[in-house]
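**Q** Mind looking at a prediction? Sequence and model below.
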Amino acid sequence: MTRVNPSHTNRAVRRPLAGLAAAVALCFAAPAMAVEPFTADYQASYMGMQANGKMTLESAGQDRWRYSLNIKNSLADLSQSTVFEVRDGQWRPLSSTDSSQVLVKKQDKNATYNWSSGVASWTGDVKPDRAGPIKLKTGDMDALLINLAIVRDVEAGKPLRYRMVDDGRVKQLSYSVAGQESITVGGKSHQATKVVSTDGDKQTIAWIVDGMPVPARILQREEGKDAMDLRVQAVR
């Protein structure tokens, strides 16, 4: 049985998609893509551990949507969720939750994006210097919402540049198209657009299949080694 260092594992999975946001994400000037509910089943792998993952998008009423990611196995239970609204053709985060339990260590964080006052703030298990407030700008998104954005922008042929406001900090993200590759989803081969983002010793790679609402695969690498790999098994 593979031995897992609990502290190393917790650092690796605490924000399973934050690196992705720093490497995969939507252009704010792009025309609005129709938002429709879906459920995507993923096969997940991180730090040598296998898990099941699920992404869902469901209506939260009044042009609001809830986008969620869950990854779970016998050692870890990770959950992220963002409520966002469609406003003037843009997707604006309103609130988000981020919880993780790795072995006996548990963390919970909550974010509020107050567009009336123009600031974002965080509560829960956050460091004082990560609580905010951070001033919001038009087009800002959190890490999770960027997953939907990159699909929209790749299909629209827009520049993949984003401003991420997440986990008490701001990051400028930039992605580049690295060609076309074949990828298998549910036993069927599809052509996918491969996009790559590099941030220091961290790299995020995503494969976008035309007509699929989420990346067919998301690979995060750290110091040249695979840290997390999400592969779609089915979308419904």
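**A** Everything's here; your move. Numbering: from 1, shown residues only.
**Q** make it CA atoms for all contacts and neighbour counts henceforth
**A** Noted.
**Q** what about the residue nearest to V170 when sequence neighbours are not counted, helix or strand, and which?
**A** Once flanking residues are discounted, V170 sits nearest to M164: 5.6 Å by C-alpha to C-alpha, 6 or more residues apart in numbering. For M164, the host element (DSSP states H and E) is strand 161-166.
**Q** ok, E181 touching K194?
**A** Yes: at 6.8 Å, E181 counts as touching K194 under the criterion of C-alpha atoms under 8 Å.
**Q** how deep is the closest residue to Q80 other than its chain neighbours tucked in, by neighbour count?
**A** Spatially, and ignoring its direct neighbours in sequence, Q80 is nearest to D98 (4.5 Å; C-alpha to C-alpha, 6+ apart). Other residues near D98 number 21, with proximity taken as other C-alpha atoms under 10 Å.
**Q** ok, D98 - contacts?
**A** Applying C-alpha atoms under 8 Å, 6 or more residues apart in numbering, we find D98 in contact with L78, S79, Q80, S81, D108, K109, N110.
**Q** Included below, for side-by-side comparison, is a second structure:
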Amino acid sequence: MTDRTALRLLPLLLAAAGIASAATPAMKPYSADYDASYMGMHGTGHMTLSQQGGGRWVYSLRIGSSLAQLSQSTVFDVAGGALRPLSGTDSSVLLVKRVTKQASYDWKAGQASWSGDVKPDRAGPIALQAGDVDAMLLNLALPRDVAAGQPLHYRMVDDGRAKTVNCTASGKESLDVGGKPLQATKVSCELGADKQILLWVVDGMPFPARILQRKDGKDDIDLRLGKAA
């Protein structure tokens, strides 16, 4: 979507992802289908994690409704146990308006830059720091960090900006997943004065079971897990 912070979905979902790899299971290819609500429109969402080769992974999200199509993907690797973005694509089509952005994370040069439909002041470059993630990787980092008992504080480099994202776990809630009630840890992430992402994390699931983005105090995007494989 046009604002990758939305789900990354935000684009939910997520940072200085200091992940203790010994305390978390190895990544495996995974896919999940979601019921989606975007700006009051009902649709479907599909999230996948796949291996690309050479130690690289692709994490992608697609959301579709009768009026809008949103697509986000991040290519990343794992360096020192941390999820490290390498490139990203963000595309949205709303009625007849299409917006596409590309992100490049050059770790040798130590900087990130953006191209496509971006404003000049959002093209970068932005200096990278060890542990930086983009908004999509936040969705992968949080379930791992919650399971490992890691601090939920992140530095997110996304959409031409770097910002600190502080997340807080607020206990367990019962969540319906594919017709089954499951216990999920509710996590709240503040993305600024007017943006908030809420995620529900279920033990053993690499993706959040629910991602809710709120903007200006109102629900903006809501993804609820239907089934996963």
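**A** Happy to help now that I have it. Since we're looking at a predicted model, the values are computed, not measured.
**Q** still on that earlier bit, may I ask which two of the contacts of D98 of the first structure are separated the most?
**A** Distance extremes for the contacts of D98 of the first structure: the farthest pair is L78 and N110 at 14.1 Å, using C-alpha to C-alpha.
**Q** about what we covered before: list buried residues within the contacts of D98 of the first structure.
**A** L78, S79, Q80, S81, K109, N110 (16 or more other C-alpha atoms under 10 Å).
**Q** Next, check those against the strands and list the overlap.
**A** L78, S79, Q80, S81, K109, N110 (DSSP state E).
**Q** Which part of the first structure matches the longest strand anywhere in the second structure?
**A** Longest strand of the second structure, by residue count under DSSP E: strand 161-177. Mapping strand 161-177 of the second structure onto the first structure (TM-score structural alignment) gives residues 169-185.
**Q** And the helices in the first structure?
**A** 6-13, 18-21, 145-156 (DSSP state H).
**Q** Show me what the second one is packed up against.
**A** Okay, so that is helix 18-21 of the first structure. helix 145-156, strand 202-209, strand 217-222 (3 or more C-alpha pairs under 8 Å, 6 or more residues apart in numbering; DSSP states H and E).
**Q** got JSON lines for those, with mean neighbour count too?
**A** Formatted as JSON lines, those follow (neighbours: other C-alpha atoms under 10 Å):
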{"stretch": "helix 145-156", "mean neighbour count": "23"}
{"stretch": "strand 202-209", "mean neighbour count": "25"}
{"stretch": "strand 217-222", "mean neighbour count": "22"}
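**Q** if we compare the ones you listed, which one ends up closest to A22 of the first structure?
**A** strand 202-209 (7.4 Å).
**Q** distance from the closest one to the second structure after superposition?
**A** If you overlay the two and look at strand 202-209 of the first structure, the average distance to its match in the second structure is 1.0 Å (mean C-alpha distance after the TM-score superposition for the first structure).
**Q** give me every residue that touches the residue nearest the centre of the first structure.
**A** Centroid-nearest residue in the first structure, with C-alpha atoms, centre = their mean: L144, separated by 3.2 Å. Contacts for L144 of the first structure were tallied using C-alpha under 8 Å, 6+ apart; they are L17, A18, A21, Y67, Q80, S81, T82.
**Q** Map it onto the second structure.
**A** Looks like L144 of the first structure aligns to M136 there (TM-score structural alignment).
**Q** next one: R66 of the first structure
**A** Looking across to the second structure (by TM-score structural alignment), R66 of the first structure lines up with V58.
**Q** From R161 of the second structure, how far off is the closest residue to that match other than its chain neighbours?
**A** Once flanking residues are discounted, V58 of the second structure sits nearest to V75: 4.5 Å by C-alpha to C-alpha, 6+ apart. Between V75 of the second structure and R161 of the second structure the computed distance is 19 Å (C-alpha to C-alpha, to the nearest Å).
**Q** got it, and L70 of the second structure?
**A** For L70 of the second structure, the distance to R161 of the second structure - C-alpha to C-alpha - is 21 Å.
**Q** got it, and A148 of the second structure?
**A** A148 of the second structure is 28 Å from R161 of the second structure, where distance means C-alpha to C-alpha.
**Q** tell me the contacts of the residue of the second structure most remote from its centre?
**A** Distance from the C-alpha centroid of the second structure, by C-alpha atoms, centre = their mean, peaks at V96 (25.7 Å). Residues in contact with V96 of the second structure (C-alpha under 8 Å, 6+ apart): none are found.
**Q** Over in the first structure, tell me which residue corresponds to it.
**A** For V96 of the second structure, the aligned position in the first structure is V104, judged by TM-score structural alignment.
**Q** got it, and R224 of the second structure?
**A** So, by TM-score structural alignment, R224 of the second structure is matched to R231.
**Q** if I read this right, that match contacts I218, doesn't it?
**A** Yes: using C-alpha under 8 Å, R231 of the first structure is in contact with I218, at 6.7 Å.
**Q** Wait, the residue nearest to V58 of the second structure touches A103, no?
**A** No: V75 of the second structure is beyond contact range of A103, at 10.1 Å (criterion: C-alpha under 8 Å).
**Q** Show me whatever sits in contact with both of the two.
**A** Taking C-alpha under 8 Å, 6+ apart as the criterion, V75 of the second structure and A103 both touch S87, G88.
**Q** got the contact list for the aligned partner of I19 of the second structure in the first structure?
**A** Aligned by TM-score structural alignment, I19 of the second structure pairs with A30 of the first structure. Shown in contact with A30 of the first structure (C-alpha under 8 Å, 6+ apart): D153, A156, K158.
**Q** R98 of the second structure: how many residues sit nearby?
**A** 15.
**Q** Pretty sure it sits against S92.
**A** Yes: with contact defined as C-alpha under 8 Å, R98 of the second structure counts as touching S92 (5.7 Å).
**Q** tell me the contacts of the closest residue to Y154 of the second structure other than its chain neighbours?
**A** Leaving out its chain neighbours, the residue that sits closest to Y154 of the second structure by C-alpha to C-alpha, 6+ apart is A15, at 3.3 Å. Shown in contact with A15 of the second structure (C-alpha under 8 Å, 6+ apart): 131-135, 137-138, 141, 153-157, 164-165.
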